[in-house]
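S.K.: show me the folded form of this:
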Amino acid sequence: MSLISVDQTITIAMSVTDRHASAKWYQNMLGFELLYHADEAGWSEMQTNTAGVVIGFGEHTKPAPGNCVPVFGIADLDAGRQSLEQAGVKFDGDTEVVEGMVKTATFYDPDGNALMLAQDLTGGAG
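M.R.: You can find the predicted model right below:
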């Protein structure tokens, strides 16, 4: 039995220098569909061709090469984080909240790979 229950969505978060250009590239090269650009948050999302899996682009002036963080949807991030922390899982700083959009927390597996939990605050699914 697992400590927490993630939902059936996965966001693959990547940092890029230009979210709009990246969205066009992924649309033209891989046939992904733009879901939205949240310019105020520096974030864009594309629906992949796999149900429940999206790619999110965070805009950074100098993105780390080869970066990729799987982001797992969860209904109650605070409770999930507490359960993982009690089991000794290390988190990177505080939980971040973009009001009306999303709540996120980055944590690490035993090899130091970054993973993230995200709770949808929009009132929609996923």
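
S.K.: please count neighbours and contacts with C-alpha atoms only from this point.
M.R.: OK.

S.K.: where along this structure do the helices fall?
M.R.: For the chain, applying DSSP state H gives helices covering 19-30, 77-86.

S.K.: who's in contact with residue 5?
M.R.: Residue 5 sits next to 74, 80 when contact means CA atoms under 8 Å, 6 or more residues apart in numbering.

S.K.: and it, how far is that from residue 61?
M.R.: The spacing between residue 5 and residue 61, counted by CA to CA, to the nearest Å, is 35 Å.

S.K.: next up, for comparison:
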Amino acid sequence: MSLISLEETITIALSVKDRHASAEWYGSMLGFETIYHADEVGWSELQTKMIGVTIGLGEHTEPVPGNCVPVFGIADLDVARQKMEQAEVKFDGETDVVEGMVKTATFYDPDGNAMMLAQDLTGAAE
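M.R.: This next block holds a predicted model:
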């Protein structure tokens, strides 16, 4: 049994220079459909051909190739984070909240690989 209970979703977050151009590329090359562009926070999401799997594009002036962060959906991030911290899992700073959109927290596996938990705040998952 696991310490926390993840939802059946994963977003693979990538750093890109131009989210709109990247979204077009993923659409034409792989058939992914743009779900939305959140220009105010520099984020776009694309639906892959797999149920529950999306690609997230975070805009950065100097993206680092190979910088891929799996983002696992979770119903209650605060409870999950508390349990993981009690188990001595290292988190990167405070939980980030974009009101009405998402709550996220980055954590590390024992080898220092970054991963993230994300709680949907849009109400769409209810």
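
S.K.: TM value for the aligned chains?
M.R.: The TM-score (TM-score structural alignment, normalised by the length of the first structure) is 0.98; 126 aligned residues with a CA RMSD of 0.9 Å.

S.K.: returning to what we had before: which one of the helices of the first structure lies nearest to residue 52 of the first structure?
M.R.: helix 19-30 (16.5 Å; CA to CA).

S.K.: next one: that closest one to chain centre, how far?
M.R.: Distance, stretch centre to chain centre, for helix 19-30 of the first structure: 18 Å (CA atoms, centre = their mean, to the nearest Å).

S.K.: what sits against residue 77 of the first structure?
M.R.: By CA under 8 Å, 6+ apart, the contact set of residue 77 of the first structure is 103-105, 117-119.

S.K.: and for residue 79 of the first structure, the neighbour number?
M.R.: Counted with other CA atoms under 10 Å, the neighbours of residue 79 of the first structure add up to 12.

S.K.: ugh, wrong one, I meant residue 22 of the first structure
M.R.: Here the number of neighbours of residue 22 of the first structure (other CA under 10 Å) works out to 16.

S.K.: grab the nearest non-local neighbour of it.
M.R.: Using CA to CA, 6 or more residues apart in numbering and skipping residues adjacent in sequence, the residue nearest residue 22 of the first structure is residue 16, 7.3 Å away.

S.K.: do I have it right that the one you found meets residue 60?
M.R.: Yes - counting by CA atoms under 8 Å, residue 16 of the first structure does reach residue 60; the two are 5.9 Å apart.

S.K.: who has more neighbours, the two?
M.R.: Taking neighbours as other CA under 10 Å, residue 16 of the first structure and residue 60 compare with residue 16 leading, 21 against 14.

S.K.: if I look at that one, how far off is residue 52 of the first structure?
M.R.: For residue 16 of the first structure, the distance to residue 52 of the first structure - CA to CA - is 22 Å.

S.K.: touching the longest strand anywhere in the first structure from outside, list them.
M.R.: Using DSSP state E to define each element, the first structure has its longest strand at strand 6-16. Residues outside strand 6-16 of the first structure that contact it (CA under 8 Å, 6+ apart): 22, 52-64, 67-75, 126.

S.K.: for the spatially most central residue of the second structure, give me its contacts.
M.R.: Residue closest to the average C-alpha location in the second structure (CA atoms, centre = their mean): residue 71, at 3.6 Å. Applying CA under 8 Å, 6+ apart to residue 71 of the second structure gives the contacts 10-13, 115-118.

S.K.: at 10 Å instead, please
M.R.: By CA atoms under 10 Å, 6 or more residues apart in numbering, the contact set of residue 71 of the second structure is 9-13, 53-56, 104-106, 114-119.

S.K.: could you do residue 70 of the second structure as well?
M.R.: Contacts of residue 70 of the second structure by CA under 10 Å, 6+ apart are 10-14, 54-56, 106, 113-117.
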